[in-house]
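# coords please:
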Amino acid sequence: MDVVDLARLQFASTTIFHFIFVPISIGLSLLIAVMETMYVVKKNELYKQMAQFWGQFLLINFAVGVVTGILQEFQFGMNWSSFSRFVGDVFGTPLAIEALLAFFLESTFIGLWVFGWDRLSKGVHLACMWLVSIGTMLSALWILAANSFMQRPVGYAIHNGRAEMTDVLALLTNGQLLWEFPHTIFAAFATGAFLVAGISAWKLLKKQAVPFFVPSFKIAIIVALISSAGIAQFGHGQAQYLVETQPMKMAASEGLWERSEDPAPWTIYASIHPDEQVNGFEIKVPYLLSFLSYSQFSGSVPGMKELQAEYEQTYGEGSYIPPVRTTFWSFRIMVASGSVMILLSLYGVYLALRKKLEAANKLYMRLMLAAISLPFIGSTSGWIMTEVGRQPWTVFGLLRIEDSVSPSVSAGQVLFSLISFSAVYFILLCVMIYLFVRTARKDPLASAHHEERLQDPFDQQGGGQNVLK
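Next comes the predicted model:
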């Protein structure tokens, strides 16, 4: 492998691994803020126990995630110096604000939240967690503002071979960002929700602290359903936006070599042959691609061959077709993951409304435990589709990948750092899994007073339940 391929592999591995932690922080901080809000409003101690228990997972994730972010910055500066010089003036503002405002907001108030239970008033302590949650979302906003520039450059001028920002407002109102941000945020909410629901399902299977984990599951599964619906809604809007701004990516995600028929069918499965630029066996759903692209059951979609000819006229000779198989299947994995999340959360909400969680089918609870992985699979495959489908561009229409790598870094140096970073990441992953499992095994009510009777806040009949029996 040459230096470009190795640098791309390292960037992909470090980014994917770091993104395991980002959505957990965003999702868990929101759920904990909701739980503590209910504690302050309803004055039910069970909500406090819930916020404290799930807060342990947030703290573990936050600590490990910071380390992965630092390593990511190292490889970024080392392997992609030409890219850094080209976009530095544009990226400087959003990344500086992300670090100085959003991250400091998170780290400051998460400390106050941890040590302020007995030192701050309930309202001030609650405000700390809401500020942590807002900080995580603001952090995502500024990072995605930079990424959106790579997808659709706006608010810049080229000067001395570099992109220089001319309009920060254009950067923040980039159409790519307006669809990408809510899509990503809802995916993060779903990640936290499925983590809490999955661990709760596991504890309910073992009949441990049932009065604690039933309401935890209920809160999480409601957030999971709302978030999964939000993912689908904004993902649909983002796909339609891609038809306008990055039609080659959309055509590759559909394995569409020639312009589609009108109305256009959506391909569920295709045997793709990139060298011959044809597909073999295909399974299609009539009309669906037209609806996904234009919200109507009519309209054709341009194919990659047609777009290749247009791009050659605009950008010069070269191949502008991305890795089609990767783009095609990553899109379908993302869609499949999101669809299963909607179905599982719908059934979970049904069980919660019918008060049948304690007697729920064991298969469903086992599926919910396994479903902890679904948001990660969906988010990872979605980002692979987003970044790989933009090839051969690092910054669409402005900077190619081969022109973005560091000219003075050898393939051997990149390989050494790739192996080193991968080893560190593997150790961090093992540490995180160990700490998560150890925390999940704890009895969240062990510290409660023996004489205290905590009531299931969702129990409409009253009377409460002895959670220490």
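# C-alpha from now on. contacts and neighbour counts both.
OK.
# what about the strands in the stretch 101-250 of the chain?
When secondary structure is read from DSSP state E, counting those that start in this stretch, the stretch 101-250 of the chain shows strands at 156-159, 162-165.
# again with the stretch 251-400 of the chain
With DSSP E, counting those that start in this stretch as the criterion, the stretch 251-400 of the chain has strands at 266-273, 278-285, 393-395, 399-400.
# could those strands be laid out in a markdown table, adding mean neighbour count and distance to Gly55?
Putting the strands of the stretch 251-400 of the chain into a markdown table (neighbours: other CA atoms under 10 Å; distance: least, CA to CA, whole Å) gives the following:
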| stretch | mean neighbour count | distance to Gly55 |
| --- | --- | --- |
| strand 266-273 | 16 | 41 |
| strand 278-285 | 12 | 44 |
| strand 393-395 | 21 | 38 |
| strand 399-400 | 18 | 42 |
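# of those, which is nearest Val324?
Go through the strands of the stretch 251-400 of the chain one by one with CA to CA and the one that ends up closest to Val324 is strand 266-273, at 7.8 Å.
# now do the closest one: everything it contacts.
254-255, 278-290, 324-325, 332 (CA atoms under 8 Å, 6 or more residues apart in numbering).
# one more pass at 6 Å, please.
Outside strand 266-273, the residues that touch it by CA atoms under 6 Å, 6 or more residues apart in numbering are 279-285, 288-289.
# let's see this one next, to set against the first:
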Amino acid sequence: MDALDVARWQFGVTTVYHYLFVPLTIGLSVLVAILQTMWYRTGKERYLKLTKFYGKLFLINFVLGIVTGIVQEFQFGMNWSDYSRFVGDIFGAPLAIEALVAFFLESTFLGLWIFGWDRLPKKLHLASIWAAAIGTNLSAFFILAANSWMQNPVGYTFNPETGRAELTDFLAVLTNKVALITIPHTLAGAFLVAGSLVVSVAVWHLIRNRGVDTDAYRFAARFGSWVTIASAAAVVLTGDIQSKIMMQVQPMKMAAAEGLYTTEQGASFSVLTIGSLDGSREMFALKIPYLLSWLANGDFNSEVQGINDIQAAYSAQYGAGNYTPIIPVTYWSFRFMIMFGMVAALIAAWVLWTHRKDRSSTNKWLLRAALILPLMPLAANSFGWIFTEMGRQPWIVFGEMLTRDGVSRTVSLTEVLTSFTAFTLIYAVLAVVEVKLLLRYAKKGLPDVTPPPEHDGADEDRPLEFAY
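As a prediction, this is how the structure comes out:
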């Protein structure tokens, strides 16, 4: 083991951990804004209760997401300084806009929303949560645009004198065809997580606390179920387009997702394969005929290049070397991504069926399913990103920089091990804090929304009150 191996593990662990918070923040910000809009338009108390209830869960997750996200920025300079030097001119623009515009938009208006209850006019207060939600999604847009450049570099030139990639067309970076499909695919996955949490908490209260705010929780269960099902459909549609684009820009990733070593006409997609660890030999395989060809090219009879042919082409183009990712990781992460997402949609459909019209279910198996429901899309999102990033290996910037060339050359193994251990322990503590806070406030149920006593004009300068 050397510093490169530990640096990769550290970045992988901290990134996956941070991303556990991101999709919930993105999706829940919009769902809370929708709930408050319903209250603003109808005046019904149940929507106000749900807004404040899920708003509190959103805020807990938002704060933990910020704390864990700060580490990501530092790692570029600490362990990956050669990579940062190479891509700094490209990454500087979208990440600066994300910090100076999107993040300040969401944080500023979120502050107004938190402290503005009963102080701001209702319309302005509603606009605050919508502005915060828009800022959250804009943050995702710019970060994903930067990541998509690593998958498919565009709008730049390489300066051999400085050894850096230099930005020539910022619009090309923002309209990168990989970014244009990765963004809606990722946002759909975020709403899948948020909808699942809404369903899970509502069903728990409907079954465990029967007769308490039943009308509000039944609405939340149905609302969250529809969001989950619609998001799952959007994930499938955008994922299909994304796979076809990936076949154009990174055919090795798609071949590795199937463990397809030889080029095939009308290639099948294996649901399950039992064989050698690298997938080169199979003893048993459950396959769907022609599906891989459809996923890759939109044509059931099209040709799909195999790993061996792509490896030979890359060796001729980029020089001698192994350009094949770790096959078991890409194969199984791709399938886990699909499996966990489908399970989430099925559970949501079950909830929707059992709560149709004015019905409510007390089925203990439904309760158990609801409790694990939020974990399913979280796992799907995590495995999706593991597949995306590991499938690009050995490239850190596809076709331009190998991962081994991006690591900091002056950082020792001991230094990386120390920071890796520290981050892992800190994140473990934060995980306990996050789970305890979410469970504590989720179990409390809907808040009391009795209006506070009126203040006279002499008290206009009273301190701001935290609404939660």
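# just give the TM-score of the two.
Superposed pair, TM-score by TM-score structural alignment, normalised by the length of structure 2: 0.93. Supporting alignment: 447 aligned residues with a CA RMSD of 1.5 Å.
# and the two most separated of the contacts of strand 266-273 of structure 1?
It's Gly280 and Leu288 that sit farthest apart of the contacts of strand 266-273 of structure 1, by CA to CA, at 20.1 Å.
# list just the nearest of the contacts of strand 266-273 of structure 1 to Leu346 of structure 1.
Leu288 (23.4 Å).
# any idea how far the nearest residue to Val409 of structure 1 once chain neighbours are set aside is from Thr267 of structure 1?
Using CA to CA, 6 or more residues apart in numbering and skipping the chain neighbours, the partner closest in space to Val409 of structure 1 is Asn79 (6.8 Å). Counting by CA to CA, to the nearest Å, the gap between Asn79 of structure 1 and Thr267 of structure 1 amounts to 37 Å.
# now swap in Leu169 of structure 1 and tell me
38 Å.
# and if you look at Leu367 of structure 1?
Shown here: Leu367 of structure 1 relative to Thr267 of structure 1, a distance of 28 Å by CA to CA.
# repeat for Val4 of structure 1
Taken as CA to CA, the span from Val4 of structure 1 to Thr267 of structure 1 is 32 Å.
# now do Thr166 of structure 1
Using CA to CA, Thr166 of structure 1 is found at 41 Å from Thr267 of structure 1.
# Val351 of structure 2: neighbour count?
Residues near Val351 of structure 2, counting by other CA atoms under 10 Å, number 26.
# count the neighbours of the equivalent of Tyr320 of structure 1 over in structure 2 for me.
Under the alignment by TM-score structural alignment, Tyr320 of structure 1 pairs with Tyr323 in structure 2. Taking other CA under 10 Å as the neighbour definition, Tyr323 of structure 2 ends up with a count of 20.
# Ile426 of structure 2 now?
The tally of other residues near Ile426 of structure 2 (other CA under 10 Å) stands at 11.
# same check on Arg8 of structure 1?
The number of residues packed around Arg8 of structure 1, counting by other CA under 10 Å, is 15.
# now swap in the one 3 residues further on and tell me
Summarising burial for Phe11 of structure 1: neighbours were counted as other CA under 10 Å, giving 19.
# repeat that for Leu138 of structure 2.
Using other CA under 10 Å, Leu138 of structure 2 has 20 neighbouring residues.
# OK, contacts around it?
With contacts taken as CA under 6 Å, 6+ apart, Leu138 of structure 2 has the following neighbours: Ala102.
# any idea what it aligns with in structure 1?
Under the alignment (TM-score structural alignment), Leu138 of structure 2 maps onto Leu138.
# from Gln75 of structure 1, how far off is its match?
Distance from Leu138 of structure 1 to Gln75 of structure 1, counting by CA to CA: 24 Å.
# check Leu169 of structure 1 too.
Distance from Leu169 of structure 1 to Gln75 of structure 1, by CA to CA: 30 Å.
# which of these two has more neighbours?
In this view Leu169 of structure 1 and Gln75 are compared by other CA under 10 Å, and Gln75 has more residues nearby, 19 against 10.
# assign that one to helix, strand or coil.
Look at Gln75 of structure 1: counting by DSSP: H, G, I helix; E, B strand; the rest coil, its state is helix.
# distance of it relative to Ala140 of structure 1?
Counting by CA to CA, the gap between Gln75 of structure 1 and Ala140 of structure 1 amounts to 20 Å.
# returning to what we had before: tell me which of the strands of the stretch 101-250 of structure 1 is the most buried.
Each of the strands of the stretch 101-250 of structure 1 was scored by mean neighbour count; the highest is strand 162-165, a mean of 20, by mean count of other CA atoms under 10 Å.
# just how off-centre is that strand within its chain?
When C-alpha coordinates are averaged (CA atoms, centre = their mean, to the nearest Å), strand 162-165 of structure 1 and its chain have centres 28 Å apart.
# which stretch of structure 2 lines up against it?
Mapping strand 162-165 of structure 1 onto structure 2 (TM-score structural alignment) gives residues 164-167.
# average distance between that stretch and structure 1?
Once the two are superposed, stretch 164-167 of structure 2 sits an average of 0.5 Å from its aligned residues in structure 1 (mean CA distance after the TM-score superposition for structure 1).
# hmm, who's touching that stretch?
Counting by CA under 6 Å, 6+ apart, the neighbours of stretch 164-167 of structure 2 from elsewhere in the structure are 86-87, 89-90, 156-158.
# ok, now stretch 257-264 of structure 1?
When contacts are taken as CA under 6 Å, 6+ apart, the neighbours of stretch 257-264 of structure 1 outside the stretch itself are 287, 289-290, 298-305.
# go again with 7 Å.
Contacts made with stretch 257-264 of structure 1 from outside it, assessed by CA atoms under 7 Å, 6 or more residues apart in numbering, are listed as 277-278, 286-290, 297-306.
# many thanks, we can stop here.
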